[in-house]
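In: Provide a 3D model corresponding to the input given below.
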Amino acid sequence: MTGNEFRFFLSCDINLPVTFRVERLEGNFPLPKFPNSENNAPTENRTSELYVECALYIDGAPFGLPTGTRLESTGPPYCWNELITLTTKYRDLTAQSQLTFTVWDLSHGEGLIGGATILLFNNKKQLKTGKQKLRLWAGKEADGTFPTSTPGKVPRHERGELERLEKLVNKYERGQIQRVDWLDRLTFKSMDRIKERESLKNGSSHYLVVDFCSFEHRVVFQESGANFLLPSPIASTNDIVIVWDPEVGKINPSEHKQLKLARSLTRAVIDRDLKPSSNERK
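Out: Purely as a prediction, here's the structure:
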C-alpha cells in the first residue's frame, strides 16, 4: 500500500462482536480499614477487592446487559488483563456509541471508586483501536448519556508529555512506527521515569487502561443498508436509453457567430458596420 492509498473497512460489514481488554488500574489507593466486630475498633488495613463493570450505550441509551470483570485483590497496581466480549456486533454500532467503565470496591460493602466513558468512534468517524487511558471521575458512576458527564479522555489543554508519548506507543504497537531495538529500549526506560514523575503530580487521580481490538485496516463508520452508489433502474432494464434534449433543432449561438465571421473572411474585408441583409434577418 502506497502513501496515497487509504484502505479501510466499513463498520456495517464487520459481523464480529465488540471485544476489548480491561488491563489495569493506575493510581494511589489508600488501604481500607475494617472495624472489629467485638469492640467496633479499627483493625489492620486490608487490600481492596476491585472489579470493573462495563456497559454499552448507543445514542445515550443502554444496549444489552452490563458485564463485569473478576475480583482483583492483588494490587496495587490492580491488573485484570481480562478479555471482555459483548453480544453486540460492530455492524450494530452508531457514531454515538459509548462504553462505560465503573470501578467498584467490594472489600467493605459496595464502594464506588469512580467511572469513565469513552466514545467508540473518533471525530473522523473512525473506530478507536489500541490502548486507551481513561481518567476516572472519583466517586461518580460512569454516565452513558450523550454527551456524557464523565468523559474518560483527558482534555487537550490538560495533556502533557506523558499523553503524547502514550499516543506514540499506541502507533508503535500497531506497526505504524518503525522498530529499532536498541533505541526502543532507551526510549521505554525514559518513559518509565516520566511515568513516575507524572504519578507524583497526579496525586489521587486514578486511570483505567483498556485495550480496544485492532484490525488490519482502519474501520470507518457507516450505517447498515446505506448505499450511495445505487444503480440506475433505466440502465438495468434497457439496452438503449433515449434522452430528450430540448435544445435539438435550435440555433447554436457560438456556431452562428462563427459562420458570420467566416462569411466576412471570404469577402476579404471585415466591416464593423456591416448590417445583416434581408435574408439574414429572416
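In: make it CA atoms for all contacts and neighbour counts henceforth
Out: OK.
In: Packing partners of the top helix by length along the chain?
Out: For the chain, the longest helix by residue count, based on DSSP state H, is helix 181-202. Contacts defined by 3 or more C-alpha pairs under 8 Å, 6 or more residues apart in numbering; DSSP states H and E place helix 181-202 against helix 161-173.
In: counting contacts, what elements does the helix it packs on pack onto?
Out: Checked by 3+ C-alpha pairs under 8 Å, 6+ apart, helix 161-173 has strand 130-135, helix 181-202 packed alongside it.
In: closest one to residue 64 among these?
Out: strand 130-135 (22.4 Å; C-alpha to C-alpha).
In: after that closest one, next one along is what?
Out: Per DSSP states H and E, the first helix or strand lying C-terminal to strand 130-135 is strand 137-138.
In: Before we compare anything, build this one as well:
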Amino acid sequence: MSSGCSVPSAFNFCLSCDIDIPVSVKLEGLQGCLPVLRPGGAADGFFSESVAVFVVAELISGDERIGLTAFSNYADCSLGGAIWKNPWLTFCVKYRDLGPDSRLAFSLWQVVISGSWSLVGGCTLPLFNRRGQLHTGLQRLHIWEGLGPCVQTPTTTPGRIPKPTTSEVERLESLLARFDVDSSSSSPWMNALAFQTLARFQAEDAEKWVGRHELRLNVFLPIFKYPVLYHRFPYSAPTSDGVGGGG
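Out: Sure, this is the predicted structure:
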C-alpha cells in the first residue's frame, strides 16, 4: 500500500498529517475455539458451518466514535477459528485527521444455527504508541470474552497484552513485512528461505490454537515506507478579514 508520505528520502520518518488516505485494517483471522463450540456449548456436536462470526470495528477518539462503523462479512467458524474472504475494513476518516489518542474498537459477534446472534467479546487497539508512532503490521489481539470494547482511557479491554518475550514467528513476521515495503533490502534467495521458515512457524502456532479456550483476533495495519509520527498542523481561527483557519 502506498504510504502517501511526500518527504525527501534523506528523512527516515514522515508525519501523520501528510497521509491523505483513509484508515484501514485487514482481518487476518480469528484463532481459538468459540465458547459456543466448546464442550457443553450451544453448538457442541454440530458441524462447524453451523456457526459464523463477524466483526464490528469503530474508530474512537477521546470517548467518542469518529466516522462510520465498519462491518465485516460473515466467516464460518471451526474449532481452530475463522478466516474472512473479504478481510479489509476501510473507514471514512483519513490518517491526517486522527488524534493522538485515536484507537480501534473491535466487537466479535457470532451467529449460531438457530439464527440468533450474540456478542462474543471485544478489545481495543491504540493506533499510536506512547511515543506518538503509528502502529503498523500484524497485531495479535486478545478478545475479552463476554465484554464489549471499553473505549475509556485507560481501557479495561486492551487487545495488546504485554508479554515477557516475543515469539520467533512474531519477530520473523515483522522482519519480512519491513522487507516487503523496502524491496531493496531483500534478495530472492533470502526471501524464499525466510518465507519457508515463517510458514513452518505459523503452522505450528496455528496448531496450538485449535480447540484452545481462548480467542485471538489477528489484524494487519498498513505498513508505510517510513515510520509515521503523529503530528497535526495547528489551527488558527479565522479573523474578521477572513484570514486564518489554516492547517
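In: quick revisit: please identify the deepest-packed of the helices and strands packed on helix 161-173 of the first structure.
Out: strand 130-135 (a mean of 21; mean count of other C-alpha atoms under 10 Å).
In: counterpart of it in the second structure, which residues?
Out: Using TM-score structural alignment, strand 130-135 of the first structure corresponds to residues 137-142 of the second structure.
In: now the matching stretch, how far from the chain's geometric center?
Out: When distances are taken as C-alpha atoms, centre = their mean, to the nearest Å, stretch 137-142 of the second structure is centred 6 Å away from the chain's centroid.
In: Quick check: which of the helices and strands packed on helix 161-173 of the first structure is nearest to residue 259 of the first structure?
Out: strand 130-135 (69.6 Å).
In: and the spatially most central residue of the second structure, how far is that from residue 120 of the second structure?
Out: By C-alpha atoms, centre = their mean, the mean C-alpha position of the second structure lies nearest to residue 219, the distance being 3.5 Å. Residue 219 of the second structure sits 17 Å away from residue 120 of the second structure, going by C-alpha to C-alpha, to the nearest Å.
In: quick one, strands of the first structure?
Out: 8-10, 17-26, 33-35, 42-45, 50-58, 61-62, 67-68, 78-89, 97-105, 111-119, 130-135, 137-138, 207-212, 218-220 (DSSP state E).
In: In the third one, which of the residues would be classed as buried?
Out: Looking back up the chat, that one is strand 33-35 of the first structure. By 16 or more other C-alpha atoms under 10 Å, the buried positions in strand 33-35 of the first structure come out as residue 33.
In: Mind telling me what residue 226 of the second structure corresponds to in the first structure?
Out: So residue 226 of the second structure corresponds to residue 217, using TM-score structural alignment.
In: same question, residue 64 of the second structure
Out: Per TM-score structural alignment, residue 64 of the second structure is aligned with residue 61.
In: out of the strands of the first structure, which comes closest to residue 163 of the first structure?
Out: Per C-alpha to C-alpha, nearest to residue 163 of the first structure of the strands of the first structure: strand 130-135, 8.8 Å.
In: what's in contact with that closest one?
Out: Strand 130-135 of the first structure has contacts (C-alpha atoms under 8 Å, 6 or more residues apart in numbering) with 116-118, 151-154, 170, 173-174, 205-214.
In: Just the buried ones from the residues you listed?
Out: If we count by 16+ other C-alpha under 10 Å, these have these buried: 116-118, 151-153, 170, 205-212, 214.
In: Spell out which two among those are the most distant pair, please.
Out: 205 and 214 (28.0 Å).
In: In contact with the aligned residue in the second structure for residue 89 of the first structure, which residues?
Out: When the second structure is aligned by TM-score structural alignment, the residue opposite residue 89 of the first structure is residue 94. Residues near residue 94 of the second structure by C-alpha under 8 Å, 6+ apart: 19, 20, 21, 22, 23.
In: on that earlier part again, from the buried ones among the contacts of strand 130-135 of the first structure, which is closest to residue 145 of the first structure?
Out: Using C-alpha to C-alpha, those come closest to residue 145 of the first structure at residue 117, 9.4 Å.
In: Chain neighbours aside, what residue packs nearest to that closest one?
Out: Counting by C-alpha to C-alpha, 6 or more residues apart in numbering, residue 117 of the first structure lies nearest to residue 100, which is 4.4 Å off, once chain neighbours are set aside.
In: residue contacts, residue 58 of the second structure?
Out: 65, 66, 67, 68, 69, 70, 104, 105, 106 are the contacts of residue 58 of the second structure under C-alpha under 8 Å, 6+ apart.
In: which of those are buried?
Out: For the contacts of residue 58 of the second structure, buried by 16+ other C-alpha under 10 Å: 65, 66, 70, 104, 105, 106.
In: My read is that the fifth one contacts residue 147, right?
Out: What it means is residue 105 of the second structure. No. Counting by C-alpha atoms under 8 Å, residue 105 of the second structure does not reach residue 147; the two are 11.9 Å apart.
In: okay, and the common contacts of these two?
Out: residue 122.
In: Restricted to buried residues, select the contacts of residue 94 of the second structure in ChimeraX.
Out: To isolate the buried members of the contacts of residue 94 of the second structure in ChimeraX, using 16+ other C-alpha under 10 Å:
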select :19,21,23
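In: For the contacts of residue 94 of the second structure, give me CSV that also has distance to residue 140 of the second structure.
Out: Output for the contacts of residue 94 of the second structure, formatted as CSV (distance: C-alpha to C-alpha, whole Å):
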residue, distance to residue 140 of the second structure
19, 25
20, 27
21, 24
22, 22
23, 19
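In: contacting residues around the residue lying closest to residue 45 of the second structure once chain neighbours are set aside?
Out: Using C-alpha to C-alpha, 6+ apart and skipping residues adjacent in sequence, the residue nearest residue 45 of the second structure is residue 37, 7.9 Å away. Neighbouring residues of residue 37 of the second structure by C-alpha under 8 Å, 6+ apart: 43, 44, 45, 78, 79.
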